[in-house]
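Novice: just a sequence and a predicted model for now, questions to come.
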Amino acid sequence: MADSTGPRIYSCFNCRNPVSRHDDIISKAFQASNGRAFLFSHAMNIVEGPKQDRHLITGLHTIADVSCSDCGQVLGWKYERAYEDSQKYKEGKIVLEKFKIVKENW
């Protein structure tokens, strides 16, 4: 039977604003300071904060925190620049912390 509820999405845990589609997950094997995180190719209904250089597990990156456009809750970050060639695939991608998003339409 076909799924008639629409695409499976992830929403902000605080206000249920949709922030990404399940189909946009690149990896579920990311780690944030507070636990697991997912790497997404696209996100929606988010606001980017100022860019900053940060030393992460995989080296130095320029990132921008991303927040829910409705409630302002910080949900993760966007990779603006990777300084190591092996990390360039992350540029332009968004990491959302697993405990800050909830499944919708599953």
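Specialist: Ah, there it is. Keep in mind that this is a model prediction, so the values were computed, not measured.
Novice: from here on, contacts and neighbour counts on C-alpha atoms
Specialist: Noted.
Novice: residue 104 - how many residues pack around it?
Specialist: A total of 16 residues lie near residue 104 under the criterion other Cα atoms under 10 Å.
Novice: against residue 60, how distant is the residue nearest to it when sequence neighbours are not counted?
Specialist: Closest residue in space to residue 104, ignoring its immediate chain neighbours: residue 9 at 5.3 Å, by Cα to Cα, 6 or more residues apart in numbering. For residue 9, the distance to residue 60 equals 30 Å [Cα to Cα, to the nearest Å].
Novice: more neighbours, the two?
Specialist: The residue with more neighbours, out of residue 9 and residue 60, is residue 9; 18 against 15, by other Cα under 10 Å.
Novice: and here's the other structure:
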Amino acid sequence: MGRIFAVTLEGKIYSCKHCGTHLASCEDIVSKSFQCKHGKAYLFSKAVNVTLGEKVERMMMTGIHVVVDIFCVRCGSVVGWKYEMAYEKNQKYKEGKSVLERFKISGPDGSHYCASQEAFPGGSDANDF
């Protein structure tokens, strides 16, 4: 396997809980009120040091979206998903943005978030729009 070149972010950052690779900056948070199967998730305008999975249509709480899972470039852990396409006009703002699941990342202060005891069947999505 070749050498991995990871982007190093400055300031307050979110990183992979497993390996510490930088994933996103606090400055790029669009919303902190998303939900996933394991609890909270954050919507970011961009994420770095990730690779993309296959495009799939996925039923979310706000309808069907075309998404790709995103993986940490260093350890390969699934850390969230990226919205490729939204069918509903009021969901178009999500296109091109990435969701990081809070329990899979470390916060800017190094804290870890525990998965919620409440599961969210039926998909993941925002609950604030």
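Specialist: Okay, I see it. Computed from a predicted structure; not experimentally measured.
Novice: quick one on the thing from earlier: residue in the second structure paired with the residue nearest to residue 104 of the first structure?
Specialist: Taking TM-score structural alignment, residue 9 of the first structure has residue 13 as its aligned residue in the second structure.
Novice: for residue 74 of the first structure, same thing?
Specialist: Under TM-score structural alignment, residue 74 of the first structure pairs with residue 78 in the second structure.
Novice: in contact with the residue lying closest to its match once chain neighbours are set aside, which residues?
Specialist: With Cα to Cα, 6+ apart as the criterion, residue 78 of the second structure has its nearest non-adjacent residue at 4.3 Å, and that residue is residue 71. Shown in contact with residue 71 of the second structure (Cα atoms under 8 Å, 6 or more residues apart in numbering): 50-53, 77-80.
Novice: ok, so of those residues, who is nearest residue 103 of the second structure?
Specialist: Of all the contacts of residue 71 of the second structure, residue 103 of the second structure sits closest to residue 79, with 8.8 Å by Cα to Cα.
Novice: on contacts alone, who are the packing partners of the helix or strand harbouring the closest one?
Specialist: Using DSSP states H and E, residue 79 of the second structure sits within strand 78-86. Other helices and strands packing on strand 78-86 of the second structure, by 3 or more Cα pairs under 8 Å, 6 or more residues apart in numbering; DSSP states H and E, are strand 63-72, strand 98-101.
Novice: most neighbours per residue, which of the ones you listed?
Specialist: Comparing these by mean neighbour count (mean count of other Cα atoms under 10 Å), strand 98-101 comes out on top with a mean of 27.
Novice: and what about residue 89 of the first structure, helix, strand or coil?
Specialist: Judged by DSSP: H, G, I helix; E, B strand; the rest coil, the three-state class of residue 89 of the first structure is helix.
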